[in-house]
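Student: Sharing a sequence plus its predicted fold:
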Amino acid sequence: MPAPDLMAAELTLTGRITTASNATFLGSIGDVVVVYKPIAGERPLWDFPAGSLAHREVAAYRVSQVLGWDIVPHTWLRDGPMGEGMVQLWQERDPAQSPVDLVATEQVPETGWKQILEGQDERGRMVALVHEDSPALRRMAVFDIIVNNADRKGDHVLAMPRGHRHGVDHGLTFHSEHKLRTVLWGWLGEALTADEHAGIDRVSEGLHGELGRTLADLISAEEIASLAARCARLRLAGRFPAPSGEMSAVPWPLF
């Protein structure tokens, strides 16, 4: 059976994802399972322009493609039952893997993991926020820095089979002011790898060509200029940055 036309074929809603802060639906286009977030269902925010989150999700996918690391699943804009919105290919995560986790402090693994912070749970027990120390998550952390992701929660990291990691929920990205809030702080101060440098360079170069033209239809010129500046700063520093500013460095809730 041929694949359906993902832009023109009927999008049918099959359920609602009630844990999302904005209207988010599970749907299908033929036999292809998708997530649909209509612009009409976006809640107003004080610091992001109204009706812009779906466009930012698509912009994040475009940057991910140029990076070459397949972080963001295929994402596009199209019409749907509640009007235009973001549509993204559904990803079935591996429930046996937890790339980001909360564990008892005494159970933090000695190798292969990074501890981000420590605190108390609702019962007063000491717990630690940890994430795996893997190339896939390092690349996602680089991606978050350059797109200025203000909402990298633990559940926004999808564990896929064979170690691949997808990142989802990128509506709060590309702000021209510093907004980075993430659970992926484990490599603070560590030098970027050659592969990570090369990915940043691909984005910087792409902004002068097709990527720049594509983003011009999705985010503002000021935001594109800020993206270019973040790439240049990260490339020059050559290291994962530390948190800065007065706002929280992690999103809340963490998951």
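Tutor: Yep, it's here.
Student: rest of the way, CA atoms for contacts and neighbours
Tutor: Will do.
Student: Count the residues that sit near residue 24.
Tutor: 21 (other C-alpha atoms under 10 Å).
Student: Name the nearest residue to it, ignoring sequence neighbours.
Tutor: residue 37 (4.7 Å; C-alpha to C-alpha, 6 or more residues apart in numbering).
Student: is it fair to say that neighbour lies in a strand?
Tutor: Yes: according to DSSP: H, G, I helix; E, B strand; the rest coil, residue 37 belongs to a strand.
Student: Quick one: residues contacting it.
Tutor: Applying C-alpha atoms under 8 Å, 6 or more residues apart in numbering to residue 37 gives the contacts 22, 23, 24, 25, 54, 85, 86, 87.
Student: redo that, cut-off 10 Å
Tutor: 20, 22-26, 53-54, 57, 77, 80, 82-88 (C-alpha atoms under 10 Å, 6 or more residues apart in numbering).
Student: Please convert the buried members of these into ChimeraX selection syntax.
Tutor: Here is the ChimeraX selection string for the buried members of the contacts of residue 37, based on 16 or more other C-alpha atoms under 10 Å:
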select :22,23,24,25,26,53,54,57,77,80,84,85,86,87,88
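Student: dropping in the other structure now:
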Amino acid sequence: MTGPDLATAELTLTGRLTTASNATFLGRIGDAAVVYKPVAGEAPLWDFPSGTLAHREVAAYVISQALGWDIVPRTWLRDGPLGEGMVQLWQEQDPAQRPVDLVATDHLPETGWRGVLEGEDESGQRITLIHEDSPALRRMAVFDLIVNNADRKGDHVLAMADGHRYGVDHGLTLHRDHKLRTVLWGWVGEALTADELEGIDRVGDALHGELSHALTDLLSAEEIAALAARCARLRSAGRFPAPSGQMPAVPWPLF
């Protein structure tokens, strides 16, 4: 026996994430736990077109699928109790793991981590933003470069018990202008691996066919062209870029 059709079966709301800047609800479709973000609950932004965040979340999933790295949980558009919105399968993360963290600067781990920036906490203690040095997080950093992620906060990285890392909250992606803001800056200047370059090539090649068609109803033609240009630049450079432009390099808050 198959389960309910996730696109058409009843979506029942079970709660709300009150810390989110846009209306974000927990729900169920049959036995599947989901996150639901209605377009009607999107807060207006000065730098992103109104009513497009749900579409950008779905576009990020489609691009993740083209990469082949399973970075974004299954995400789709459908009708719900508050109208059309983005729906994403809920992922139960491992609370014992923190892929991105703030630690005292004089107690940094010796191996397995990359430092991003230093600052002071409320008491004046020096602290450092760090993230794990893992293939899974490197892949996520490459994905963020491709989709021009303007909001990769630490809590947008979900740690699965088996070591897999999911990325969520991709409403602020795929702008045609440079918007990259991320906490994953630990590999600046380092060469991309063959696996990472192959992933970029898969996206670039798919943009000549099925991927471009799939994105047509989600993004503007200018945004799709900018996506292709980012892939080409990243492939040509062959390494992780440094922050650039006038925008802050990290989101705020960091978590």
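Tutor: Ah, there it is. This is a predicted model, so every value here is computed, not measured.
Student: Kindly provide the TM-score of these chains.
Tutor: Superposed pair, TM-score by TM-score structural alignment, normalised by the length of the first structure: 0.99. Supporting alignment: 255 aligned residues with a C-alpha RMSD of 0.6 Å.
Student: coming back round to it: okay, and which of the contacts of residue 37 of the first structure map to helices?
Tutor: Judged by DSSP state H, these include 53, 54, 57 as members of helices.
Student: The first one - nearest residue in space that isn't next to it in sequence?
Tutor: Closest residue to residue 53 of the first structure apart from its sequence neighbours, by C-alpha to C-alpha, 6+ apart: residue 171 at 4.3 Å.
Student: The second one too?
Tutor: Take residue 54 of the first structure and drop its neighbours on the chain: the residue closest to it by C-alpha to C-alpha, 6+ apart is residue 86, 5.0 Å away.
Student: quick one: that neighbour from residue 73 of the first structure, how far?
Tutor: 12 Å (C-alpha to C-alpha, to the nearest Å).
Student: ok, the residue lying closest to residue 50 of the second structure once chain neighbours are set aside - how many residues close by?
Tutor: Among residues not flanking residue 50 of the second structure along the chain, residue 44 sits closest, at 5.8 Å (C-alpha to C-alpha, 6+ apart). Residue 44 of the second structure has 11 neighbours, counted by other C-alpha under 10 Å.
Student: helix/strand/coil for the aligned residue in the first structure for residue 44 of the second structure?
Tutor: Counting by TM-score structural alignment, residue 44 of the second structure corresponds to residue 44 in the first structure. Under the three-state scheme (three-state DSSP), residue 44 of the first structure adopts coil.
Student: Was I right to think residue 44 of the first structure contacts residue 172?
Tutor: No: Residue 44 of the first structure is beyond contact range of residue 172, at 12.0 Å (criterion: C-alpha atoms under 10 Å).
Student: any residues in contact with both of the two?
Tutor: In contact with both residue 44 of the first structure and residue 172: 52, 53, using C-alpha under 10 Å, 6+ apart.
Student: and residue 199 of the second structure, what is it in contact with?
Tutor: With C-alpha under 10 Å, 6+ apart, residue 199 of the second structure has these contacts: 64, 66, 67, 68, 69, 139, 142, 143, 193, 205, 231, 235.
Student: Excluding residues flanking it in the chain, which one is nearest the third one?
Tutor: Just to be clear, that refers to residue 67 of the second structure. Using C-alpha to C-alpha, 6+ apart, the closest residue to residue 67 of the second structure is residue 199 (5.0 Å).
Student: What is the three-state secondary structure of the one you found?
Tutor: helix.
Student: just the helices in the first structure please.
Tutor: 53-67, 135-147, 194-206, 210-215, 221-237.
Student: deepest of the ones you listed, which one?
Tutor: helix 53-67 (a mean of 24; mean count of other C-alpha atoms under 10 Å).
Student: So which bit of the second structure is that one matched to?
Tutor: Using TM-score structural alignment, helix 53-67 of the first structure pairs with 53-67 in the second structure.
Student: what's the average distance of that stretch to the first structure?
Tutor: Following superposition, stretch 53-67 of the second structure is found to deviate from the first structure by 0.2 Å on average (mean C-alpha distance after the TM-score superposition for the first structure).
Student: so who does residue 118 of the second structure touch?
Tutor: 102, 103, 104, 105, 126, 127, 128, 129, 130.
Student: what touches both of residue 86 and residue 73 of the first structure?
Tutor: With C-alpha under 10 Å, 6+ apart as the test, residue 86 of the first structure and residue 73 both reach residue 58.
Student: Ends of stretch 246-255 of the second structure, what's the gap?
Tutor: Stretch 246-255 of the second structure end-to-end distance (C-alpha to C-alpha) = 22 Å.
Student: Need the contact partners of it.
Tutor: Contacts of stretch 246-255 of the second structure (C-alpha under 10 Å, 6+ apart): 100-102, 116-117, 129, 149-157, 178-185, 242-243.
Student: picking up where we left off before, and the buried ones among the contacts of residue 118 of the second structure, selectable in PyMOL?
Tutor: Here is the PyMOL command that selects the buried residues among these (16+ other C-alpha under 10 Å):
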select buried, resi 102+104+105+127+128+129+130
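Student: could the contacts of residue 118 of the second structure go into a markdown table alongside distance to residue 14 of the second structure?
Tutor: Converted to a markdown table, these look like this (distance: C-alpha to C-alpha, whole Å):
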| residue | distance to residue 14 of the second structure |
| --- | --- |
| 102 | 32 |
| 103 | 35 |
| 104 | 38 |
| 105 | 41 |
| 126 | 41 |
| 127 | 38 |
| 128 | 37 |
| 129 | 34 |
| 130 | 34 |
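Student: mapped onto the first structure, which of the contacts of residue 118 of the second structure hold?
Tutor: Cross-checking the contacts of residue 118 of the second structure against the first structure gives 102, 103, 104, 105, 126, 127, 128, 129, 130 as conserved contacts, using both residues aligned by TM-score structural alignment, their matches' C-alpha atoms under 10 Å.
Student: any idea which of those is closest to residue 16 of the second structure?
Tutor: residue 102 (27.1 Å; C-alpha to C-alpha).
Student: residue contacts, residue 10 of the second structure?
Tutor: 4, 28, 29, 30, 79, 80, 81.
Student: any idea how far the nearest residue to residue 115 of the first structure once chain neighbours are set aside is from residue 107 of the first structure?
Tutor: Spatial nearest neighbour of residue 115 of the first structure, excluding adjacent residues (C-alpha to C-alpha, 6+ apart): residue 130 at 4.4 Å. The gap separating residue 130 of the first structure from residue 107 of the first structure is 11 Å, by C-alpha to C-alpha.
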